[in-house]
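S.K.: Need coordinates for the below:
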Amino acid sequence: MAEHPAYPVGLRLTGRRVVVLGGGQVAQRRLPALIAAGADIHLVSPEATPSVEAMADTGEITWTRRPYAEGDLAEAWYALIATGDQEANSRASAEAERHRVWCVRSDDADRATAWTPATGHSEGVTIAVLTTDAKGRDPRHTAAIRDAVVEGLRDGTLVAPHHRTRTPGVALVGGGPGDPDLITVRGRRLLAEADVVVADRLGPRDLLAELPPHVEVIDAAKIPYGRYMAQEAINNALIEHARQGRSVVRLKGGDPYVFGRGMEELQALAEAGIPCTVVPGISSSISVPGAAGIPVTHRGVAHEFTVVSGHVAPDDERSLVDWPSLAKLTGTLVILMGVDKIGKIAETLVAHGKPADTPVALVQEGTTAAQRRVDATLATVADTVRTEDVRPPAVIIIGDVVNVGPHPSK
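M.R.: Presented below is the predicted three-dimensional model:
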C-alpha cells in the first residue's frame, strides 16, 4: 500500500452512519467536521472530553459509554479509530477491513484504509492537502501548505479568478483602527476583488498600495463642497460605479456603523436599488485603548464602558449626549473625535460631579507606527493637549482603567 499514493475523494456522509471510537482530543478535533457533514455519528468510548460530552448532550452525536466491542462497526460507512488502547484499535481496524468500512487510525496511519487530510475553507471551497505516501507523511508540512493556501485566498494574495458572472454591488467594509493587519479576513478578500475602492482618510491606507493597478481608488477625504455635500458625493460615487457593473468597496476606518455614517450610505444604496454587503470592522473605541495597554473594562475597576462622539461640544444645541448622566457613571468613558473639544468636555464632566483627578489618556494614531500615548487628568487634559500638541485622530479614555496597565498616568 505504501508504494502507491492515496486516492483523494470527498465523502458525502449526510445521514450515513459514522462510528468514532474514543472520546479524547482527536475525536474533539474531528467531530465538528463530521457533524457539519450531516453524518449520523455514533461515539463509542467510556469517557469523553467536556467538549465531546457537550456534543452528546445537545444531540449532535450518539454516545455509547463503554469500550469498543466487536460489531460496533456494522453498517458503518466510515470509522475513526482514536482510542488509547492499541490492541482495541487493531481489532477495530480488522473489523473495518472485513466489513469494507473506510477507516482512519490516529495511532497507526500505515494500517488505516483512509487518511484525514489537512483541510481549510474559503468562500464555499474546501482545501484538502494530503501527503502522497505513508513513508513521508508529515502532518506539520501538510498543515502548513493548507494554511498558506487558505490564508492566500482569504487575504487576496492568492487570487483565483471567478469564472462566473459577479453580481455588481457595494461592500461597506470596516477597515479597523489603522494597522492593515487588523482588517477582517472577509474585508481583505473583498478589497482584493474590488474594481473600485472609495477610501476614507482614517481607513488602513497601507492596504491601498496592495491593490492591482486596474483598481480605481477614490479618495473620499478630498471630495469637494464641504462635509454635507461630501457625504452626498460619496453616496453618488458608490451608486454610479455600482450601476456600471463594478464591484465597489467603501473602505472605512473602524466599523461602518460606529460614527462611520455607514447607515446613511446603505440607505442611499437601498433607495437606488443597489445591493450592499456590510462587513463589520474592529472599532477604534476598543482596539486603540487595548493597543496602548488600557482595557476598557477590568474586573473590580469598571463594569461598563460608554463610547461617545465628541465632535459636538456639550454646550452645542446639536449635541445628543447626556453629559450630566455620563458624569455620574463609574465605568470607562471613551470619546472619539473629541480632541478639539476635550477642554469643554472635561469642564462639563467635572461640573456635574466627575472628580477632577479622574485619569485621562489620549492615544494618537492608535495601532499605527506613529502611535503615541499622552496621560493627564480631567483637570489638566485641556492644557496637556495644547502643550503636547495632540492631534486627531486620537481616542480619549477617561476612567480608572487608565492606571490599570503598565503605563500609569502622569
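S.K.: Only C-alpha atoms from now on, for both contacts and neighbour counts.
M.R.: Fine.
S.K.: contacts for the strand or helix carrying Leu190?
M.R.: In the assignment (DSSP states H and E), Leu190 maps to helix 185-192. Residues from elsewhere that reach helix 185-192 (CA atoms under 8 Å, 6 or more residues apart in numbering): 153-157, 171, 173-175, 197, 211, 249, 279.
S.K.: Please provide the structure for the following sequence as well, for comparison with the first:
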Amino acid sequence: MKHHLDTLGSCTLVGAGPGDPDLLTLKAVKAIHAATVLFVDDLVNDAILGYARPDARIVHVGKRGGCKSTPQAFIEKLMITAVREGETVVRLKGGDPFIFGRGGEEVEHLREAGIECTVVNGITAGLAAVTSLGVPLTHRDHAQGVVFVTGHAKTGAGAAEDPTDWRALAATAHDARLTLVIYMGVAGAGHIQAELLHSLPGATPVAVIQHASLPHQRHIVTTLARLQAGIAEAGLASPSVIVVGDVLQGLAAAQLPAGRFGT
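M.R.: Okay, the predicted model is just below:
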C-alpha cells in the first residue's frame, strides 16, 4: 500500500470486547474496516478480523500474562512509524483499551511523538463475565458500587511485590458494599483469597468465569473460603475473571447446594 511519507496518518485504539464478535460496537466495526494497518493483541477473536479490509495489513503483537510477548515499547514504535508513513492505524485490544489494556500508556507515548489518538471503547471482560451469568455488578440491595482491580502484580526492577493492598480493599468492599471484579487473578488466587478473608466472610459468594462471552466459556460459583480449591477442582486457567460479592447471592443459592463447589 503506497503512502506519501509527508502525510501523517491516524491512529485509533479500538476495544475488541471480551471475545464474541457480536459485542463489538458499530464504531469499532467502522474503525476496523477503515484501517490500512491493524496491530492486534493476542486475545482478540480472529473472527473480528473479518471486518478488516481485504488489503489491510494485520500485525499480531500478542501480549498475554506469563507468556512470551511483544515488548510494549516495540509495539508503540511500530504504531508511531506506521502513522508517520501515512497509514490508518488501528490498535485492536481485547476488552476495553482503558481497562487494564495499557491504552493509557500508548496514548501518552503517541502524544509525546506528536500523534493524537482516538479511542473506541469496548465491553470489558469483567462486565461481560457477570452478565453472561445473569448477574449485575451493582444492585440496590447488595452492592452500591464496583471495583475493577488487577490481580497481576507489576514486575521489574523497583516494583512492589504486591502493589494491591487486598486487606484494605476487602475492608472497604465490606463496609461500602462493593463488588470486586478481579482481572488476571487466577495465578495468585490463593494469596488473594487469604488476604480478602481478613475482612470478608468465608461464605461470601464468588464466581470465576473463563473465556467470557465465547462458546467455550466455563465458570464456577463458589465461596471465598473455597476460591482456590474451586479453581483447582474445575481446572480453570487464564483468561478468567474473579467476581466477589453479594450480587452473586441469588446465583449461589441456586447452584451451591447441589454443586460440588459449595462450602
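S.K.: returning to what we had before: check the fit of the helix or strand that the helix holding Leu190 of the first structure is followed by onto the second structure and give the mean distance.
M.R.: Counting by DSSP H and E, the next helix or strand C-terminal to helix 185-192 of the first structure is strand 196-199. The superposed strand 196-199 of the first structure is, by mean CA distance after the TM-score superposition for the first structure, a mean 0.7 Å from where its aligned residues fall in the second structure.
S.K.: and strand 196-199 of the first structure, what other elements does it pack with?
M.R.: Identification of packing neighbours for strand 196-199 of the first structure by 3 or more CA pairs under 8 Å, 6 or more residues apart in numbering; DSSP states H and E yields strand 216-219, helix 226-243, strand 247-252.
S.K.: and if we set it to 7 Å?
M.R.: Helices and strands touching strand 196-199 of the first structure, as assessed by 3 or more CA pairs under 7 Å, 6 or more residues apart in numbering; DSSP states H and E, comprise strand 216-219, strand 247-252.
S.K.: Can you tell me which of the ones you listed is most buried?
M.R.: strand 247-252 (a mean of 27; mean count of other CA atoms under 10 Å).
S.K.: State the span of the second structure onto which that strand is aligned.
M.R.: Aligning strand 247-252 of the first structure against the second structure (TM-score structural alignment) gives residues 88-93.
S.K.: What lies in contact with the matching stretch?
M.R.: The set of residues external to stretch 88-93 of the second structure that reach it, using CA atoms under 7 Å, 6 or more residues apart in numbering, is 9-16, 32, 35-41, 44, 82-83, 101.
S.K.: 8 Å instead?
M.R.: Here stretch 88-93 of the second structure makes contact (CA under 8 Å, 6+ apart) with 9-17, 31-32, 34-41, 43-44, 79, 82-83, 101.
S.K.: next one: stretch 216-224 of the second structure
M.R.: Contacts for stretch 216-224 of the second structure (CA under 8 Å, 6+ apart): 193, 197, 201-212, 230-231, 234, 236, 244, 251-252, 255-256, 261-263.
S.K.: all helices for the stretch 251-400 of the first structure, in order.
M.R.: Along the stretch 251-400 of the first structure, the stretches classed as helices by DSSP state H, counting those that start in this stretch are 262-271, 284-291, 323-328, 342-351, 381-387.
S.K.: can I get those helices in JSON lines with distance to His311 of the first structure and mean neighbour count?
M.R.: Shown next, in JSON lines, are the helices of the stretch 251-400 of the first structure (distance: least, CA to CA, whole Å; neighbours: other CA atoms under 10 Å):
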{"stretch": "helix 262-271", "distance to His311 of the first structure": "17", "mean neighbour count": "17"}
{"stretch": "helix 284-291", "distance to His311 of the first structure": "15", "mean neighbour count": "22"}
{"stretch": "helix 323-328", "distance to His311 of the first structure": "14", "mean neighbour count": "16"}
{"stretch": "helix 342-351", "distance to His311 of the first structure": "10", "mean neighbour count": "19"}
{"stretch": "helix 381-387", "distance to His311 of the first structure": "15", "mean neighbour count": "16"}
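S.K.: Out of those, flag the one nearest Thr142 of the first structure.
M.R.: The closest of the helices of the stretch 251-400 of the first structure to Thr142 of the first structure is helix 284-291. By CA to CA, the value is 33.9 Å.
S.K.: In the second structure, what range does that closest one match?
M.R.: With TM-score structural alignment as the criterion, helix 284-291 of the first structure aligns to 125-132.
S.K.: quick one: the matching stretch to the first structure mean distance?
M.R.: Averaged out, stretch 125-132 of the second structure is 1.4 Å away (mean CA distance after the TM-score superposition for the first structure).
S.K.: sorry, back to before: so which of the contacts of stretch 216-224 of the second structure are in strands?
M.R.: 205-210, 244 (DSSP state E).
S.K.: Pick the one among those residues closest to Ala143 of the second structure.
M.R.: Nearest to Ala143 of the second structure, judged by CA to CA, of these is Val244 at 10.8 Å.
S.K.: Can you tell me the closest non-neighbouring residue to the closest one?
M.R.: Spatially, and ignoring its direct neighbours in sequence, Val244 of the second structure is nearest to Val206 (4.6 Å; CA to CA, 6 or more residues apart in numbering).
S.K.: hang on, isn't that neighbour packed against Gly250?
M.R.: No: with contacts counted by CA atoms under 8 Å, Val206 of the second structure stays clear of Gly250, the gap being 11.5 Å.
S.K.: ok, now how distant is Ala125 of the second structure from Ser240 of the second structure?
M.R.: Going from Ala125 of the second structure to Ser240 of the second structure by CA to CA, to the nearest Å gives 9 Å.
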